[in-house]
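Trainee: One predicted model, sequence on top.
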Amino acid sequence: MLTSTFVHLQGIGPATERRLWQEGFLHWDRFLSETTVPGLSAARKSWYDRELTIAQTQLAAGDLRFFASRLHSRDHWRFYDVCRSRIIYLDIETTGATRDHGHVTVVGLHRGGRTITLVHGENLTTDRLQEEFDQGQLLVTFFGAGFDVPYLRARFPRLRLDLPHFDLCFAARRLGLSGGLKQIEREVGIARDPAIHGLDGWDAVRLWAQWNATGNRQALDLLLAYNRADVENLVPLAEWLQADLRLRFGPPPVGRAIVPRPLAETHS
C-alpha cells in the first residue's frame, strides 16, 4: 500500500490521489515510467519524480520515519504491509491516576509472534523499553495516541518513542465501529479466554493494588493475563481493520475499476 501512496507529496490530497489511481497510477513505478501525467505540469511531474525517487531510497533503507512526517496519522495504516515482522503492538496498565501522579504498572509488547511483559519494580525500565522500541518500525495500539504513548512519555521522559503509529481506535471509528477494545473485538469476532472475560481497565487497577498491598500472586497473574490478551488481540484486530481500510480507502486491485464514493468519504 505504501508504494501506491501519493498523498505524502506536497499538493496531492485524497481526491487527487484517487484520480491518479483511477487513471492507472497504482504504483510509484508506473508514475515514474510515464513522461507526462494528466493534470500535472512538466515542472510538477519532474518534481514529483524526484520526490518519489527519494521515497524509494528511504523505503529500501527501512526509514519509515521519512514517510511518517509526511503522512497524516490517519494514513499510518499504510505502513502495515511493509513492516509486518517489525510491528510492535503495545498496551499498558497503570495505577489509575493521571500520568502526572500515577505510574505505569505493566507494559505488554508483542512483536514477531512473541509477547513480553514488563512489570513495575521488576523489569520495567527506560532502557528495557528502549531496547524493544528500537527493534520496531511501526507501533500499533488501541487509543495509544490518547493514553499509552503520552503516559509512557510522562513517566519515562528519556524514552525515544517516535515510530509511525497505527492507532486502531481511530481506524475503527473511521470504519463506523464504536465502543472500546472489548466491544469492537466482539463485533469482529475476536474471542477472549473465559478466565479474563468481563475484566476491564478498572479491574486492572484493582488487581495491581491488591498485589501491591498484599503480595497476592493470583492477583498479579490475572493482571498479566489480562494485559497479554489486550496486546495479543491487537494483532487480529489490526489485520481486520487494515484490510477494510485498504478496501475502502486504498487503490483497487489491478484490472478493477474504483467505485466512486461520496465526496465526504474521499476526504476522511
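Mentor: Sure thing, it's come through.
Trainee: For the rest of this, base every contact and every neighbour count on C-alpha atoms.
Mentor: Will do.
Trainee: Helix, strand, or coil at the spatially most central residue of the chain?
Mentor: By Cα atoms, centre = their mean, the chain has its centre lying nearest to Phe166, at 1.6 Å. Following DSSP: H, G, I helix; E, B strand; the rest coil, we place Phe166 in the strand state.
Trainee: Could you pull out the strands in the stretch 1-150 of the chain for me?
Mentor: Secondary structure of the stretch 1-150 of the chain (DSSP state E, counting those that start in this stretch): strands at 87-94, 104-111, 114-119, 138-141.
Trainee: export those strands to TSV and tack on distance to Asp203?
Mentor: TSV is the format used below for those (distance: least, Cα to Cα, whole Å):
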stretch	distance to Asp203
strand 87-94	10
strand 104-111	13
strand 114-119	17
strand 138-141	20
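Trainee: okay, now His76: neighbour count?
Mentor: 22 (other Cα atoms under 10 Å).
Trainee: residues in contact with it?
Mentor: Ala68, Pro164, His165, Phe166 (Cα atoms under 8 Å, 6 or more residues apart in numbering).
Trainee: Now mean neighbour count and distance to Asn233 too, for the strands of the stretch 1-150 of the chain, in CSV please.
Mentor: As requested, the strands of the stretch 1-150 of the chain are exported to CSV (neighbours: other Cα atoms under 10 Å; distance: least, Cα to Cα, whole Å):
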stretch, mean neighbour count, distance to Asn233
strand 87-94, 25, 9
strand 104-111, 23, 10
strand 114-119, 15, 11
strand 138-141, 26, 10
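Trainee: so which of those strands gets nearest Val235?
Mentor: strand 87-94 (7.3 Å; Cα to Cα).
Trainee: for the closest one, packing partners?
Mentor: strand 104-111, strand 138-141, helix 201-214, helix 217-232 (3 or more Cα pairs under 8 Å, 6 or more residues apart in numbering; DSSP states H and E).
Trainee: In addition, the following structure is provided for comparison:
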Amino acid sequence: MSGSDEAPSRGRCVPEARTGQSETDTTGDETLETGRPALPEEIRRQLERWGLRRGRELEFRPAPQKAVELSPSLEGRLVDTGTGRCFVVEERYPLKDVHGRFPLAAFLQEPVERWAALASAGPLPPLSPEGLTFLDIETTSLADGAGTYAFLVGLGRFEGEAFSLRQVFLRSPAEERAFLETVAETIRPGQGLVTFNGRGFDLPILANRYTLARLKPPWSGQAHLDLLLPARRLWRDRLVRCRLVHLEEHLLGVQRSFLDIPSWRIPSVYHDYLRGAPAEVLRPVFYHNAQDILSLVALATHLARFLRDPWGEGGASHGLEFYALGRLYEGQGDFPKAILAYRSALLLALPPRERERAWERLSLLLKREGRWAEALEIWQALLGRPGKPPLYALLELAKYHEHRSGDLAQAEMMVEQAIAGYGERPGGEDLVRRWQRLRRKRSAKGEERR
C-alpha cells in the first residue's frame, strides 16, 4: 500500500469524514422578533459580511468557514478569530478504532483517578475521561529556548461516539495570535490536559508564547497529567529510555506507517515550508502529531489497566516491572502490596543490583510490619551465600539479637563481621561504638568475653 489512498489497516485508527465544511448559514427576510421591519437586503448583506446581525443585541458572528486545502492531502478550514486567521485540520476517530493494543473506547472504561495521581505534581479535582484534552506540540526547535515556538498543536478529546482530533497549524508567524486564540478556544472547556513531558517542554513553550502575546494561558486552573512521570516510575528500569517511541514499541504495540517522520527532522521541514517548499512536505508532520496524540490515549489506557491488577491480565510481566511496583507501593505507604510486589520480582529475572535492592527492601518492610520470622529468614539466607554478606543484613541481625532475642554474643559477632568486611564507619555508621556498647552489656550481665 502506498500513497494517500492507503487502505485502513487492521489495528490502526482511521478518521471519519473530515469536519472541515461548516453548516451553511441561512438568513431570511422575515420581520425580526422585535416587530421592527427587516433591513433592506443590501444593508443586511453588508452587515453580515462584517459579522453583525440585527436582533436583541448586535453580536459577532464569524463568517462561514469553508473547507480549504493546505495541500492535496491536508484539507482543513480557516478559523477567523477576529484578530486573524489560522488553519485547522479536524478528524473524528470512531471509538471502535484500535491504536496499538487498545480500542479507543477502552480509555473511557477506566476511572481517571486510578492513574491520574501518578501523573500529577499536585492535588487533583474530580476528573472525567471526557473532560481531558490530550495535547502534543511540534516546534521550530527541539530546544526550549526563548526563540522556540509551536507551529502545530494537536488537541484530542472524547466527544460523543468518537475521539475528536483538532490540529491547529501556524501558516505564518504573523498569524500567531489567531493560532494561540484557536488553541485556547479548544482547551478552555476541558477539566485538564494530558501530555507526555508537557511539564518540561510543551507547556513552558506555549506559556512563553501566550505571555509574549499578552494572553493568559488557557489551562490555568486546570489539572495537568504528564504521562512521562508514571512512565519513568514504572518502566525506567526495564527500558533503556522512556521516550514515547520506546513505549510504543515495547508496551503499546504501536507500529507507525511509512508516513511518519523522526522528531528531530520536524523543525527543518517546517522551516523549508516557510522558505517556500510546497505544503505537501508537512503531511508527515501532521501524521506524526496525530500518532503522538493517539499514543497518549493508548498509554493512559495501558497505565490504568496495569495498575488495576498488576498480577492479572494486562499487568506486570517482567521482574523489573514488579520491582518498580514495589517501590511505588512502598512510597504510597501500601506496605502489604509492596511486599507482594517485591516477592513477585524476586521470582523473576532481575539484574544483580535490583535483585539485591529488592531483598533489602523486602526484608525491611517485613520487619516494619512485625513479620520478624520472615525477615530473619532472609537475613540469615544472605549470610549463607558465598562471598561477603550485605552490610544491612549483618546490622539487622545485630539489632535483632541485641533487642529481640537477647543473644548479645550473636549480636557482637555480627558487628565484628561487619567491621572486618566494611571497616569501622561504613556509610557513617559507627560500628566500633556499637561493638563497645555490646561488650559493656555483656560485661554487665556477667557474660564471658571471647
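Mentor: It's in. Remember, it's a predicted structure, so these values are computed and weren't measured experimentally.
Trainee: coming back round to it: which stretch among the helices and strands packed on strand 87-94 of the first structure is buried most, on average?
Mentor: Greatest average neighbour count among these goes to strand 138-141 (a mean of 26), per mean count of other Cα atoms under 10 Å.
Trainee: Would you mind pulling the contact partners of that strand?
Mentor: Against strand 138-141 of the first structure from outside (Cα under 8 Å, 6+ apart): 79-80, 83, 86-91, 148, 163-169, 234, 238.
Trainee: Report the distance from that strand to the chain centre.
Mentor: Relative to its parent chain, strand 138-141 of the first structure has a centroid offset of 4 Å by Cα atoms, centre = their mean, to the nearest Å.
Trainee: what do you get for stretch 82-89 of the first structure?
Mentor: With Cα atoms, centre = their mean, you get 9 Å for stretch 82-89 of the first structure.
Trainee: What is the end-to-end distance of it?
Mentor: For stretch 82-89 of the first structure, the first-to-last residue distance is 15 Å (Cα to Cα, to the nearest Å).
Trainee: cool, and stretch 396-414 of the second structure?
Mentor: Stretch 396-414 of the second structure end-to-end distance (Cα to Cα) = 9 Å.
Trainee: go on, stretch 306-323 of the second structure?
Mentor: 14 Å.
Trainee: just stretch 75-95 of the first structure next, same as before
Mentor: Termini of stretch 75-95 of the first structure sit 32 Å apart (Cα to Cα).
Trainee: Let me have the helices and strands packed on strand 87-94 of the first structure in a markdown table, extended by distance to Ser33 of the first structure.
Mentor: What follows is those, written out as a markdown table (distance: least, Cα to Cα, whole Å):
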| stretch | distance to Ser33 of the first structure |
| --- | --- |
| strand 104-111 | 37 |
| strand 138-141 | 30 |
| helix 201-214 | 52 |
| helix 217-232 | 42 |
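Trainee: how about Gly146 of the first structure, what's its partner in the second structure?
Mentor: For Gly146 of the first structure, the aligned position in the second structure is Gly200, judged by TM-score structural alignment.
Trainee: Burial check on its match, number of neighbours?
Mentor: So Gly200 of the second structure, with other Cα under 10 Å, has 12 neighbours.
Trainee: got it, and Asp193 of the first structure?
Mentor: The number of residues near Asp193 of the first structure, taken as other Cα under 10 Å, comes to 10.
Trainee: Next, count neighbours for the residue nearest to Gly198 of the second structure when sequence neighbours are not counted.
Mentor: Leaving aside its sequence neighbours, Gly198 of the second structure sits nearest to Asp226 (Cα to Cα, 6 or more residues apart in numbering; 6.0 Å). By other Cα under 10 Å, the residues close to Asp226 of the second structure number 22.
Trainee: Tell me which residues touch the residue nearest to the centre of the first structure, please.
Mentor: Phe166 of the first structure touches Ser73, Arg74, His76, Trp77, Leu138, Leu139, Val140, Thr141, counting by Cα under 8 Å, 6+ apart.
Trainee: how close does the counterpart of Arg217 of the first structure in the second structure get to Ala298 of the second structure?
Mentor: With TM-score structural alignment as the criterion, Arg217 of the first structure lines up with Ala279 in the second structure. Per Cα to Cα, Ala279 of the second structure is found 30 Å from Ala298 of the second structure.
Trainee: And for Val254 of the second structure?
Mentor: 9 Å.
Trainee: Phe249 of the first structure: which of the helices and strands packed on strand 87-94 of the first structure is closest?
Mentor: strand 138-141 (19.2 Å).
Trainee: Report the mean distance between the closest one and its aligned residues in the second structure.
Mentor: Superposed on the second structure, strand 138-141 of the first structure shows a mean distance of 1.1 Å to its aligned residues (mean Cα distance after the TM-score superposition for the first structure).
Trainee: can you check stretch 237-245 of the first structure too?
Mentor: Mean deviation for stretch 237-245 of the first structure: 1.9 Å (mean Cα distance after the TM-score superposition for the first structure).
Trainee: ok, and what's touching that stretch?
Mentor: Stretch 237-245 of the first structure has contacts (Cα under 8 Å, 6+ apart) with Trp77, Arg78, Tyr80, Val140, Leu168, Ala171, Ala172, Leu175, Glu185, Val188, Ile190.
Trainee: Please identify which of those is nearest to His101 of the first structure.
Mentor: Scanning those for proximity to His101 of the first structure, where the rule is Cα to Cα, the winner is Val140, at 25.6 Å.
Trainee: From Leu203 of the second structure, how far out is the aligned residue in the second structure for Arg160 of the first structure?
Mentor: Alignment note (TM-score structural alignment): Arg160 of the first structure maps to Pro218 of the second structure. Per Cα to Cα, Pro218 of the second structure is found 11 Å from Leu203 of the second structure.
Trainee: for Arg357 of the second structure, same thing?
Mentor: Applying Cα to Cα to Arg357 of the second structure and Leu203 of the second structure gives a distance of 36 Å.
Trainee: the more surrounded of the two?
Mentor: Leu203 (20 against 13).
Trainee: Okay, the alignment partner in the first structure of Asp136 of the second structure and His103 of the first structure: tell me how far apart.
Mentor: In the first structure, the residue matched to Asp136 of the second structure (TM-score structural alignment) is Asp91. Distance, Asp91 of the first structure to His103 of the first structure, by Cα to Cα: 14 Å.
Trainee: which part of the first structure lines up with stretch 419-426 of the second structure?
Mentor: The aligned range for stretch 419-426 of the second structure is empty, by TM-score structural alignment.
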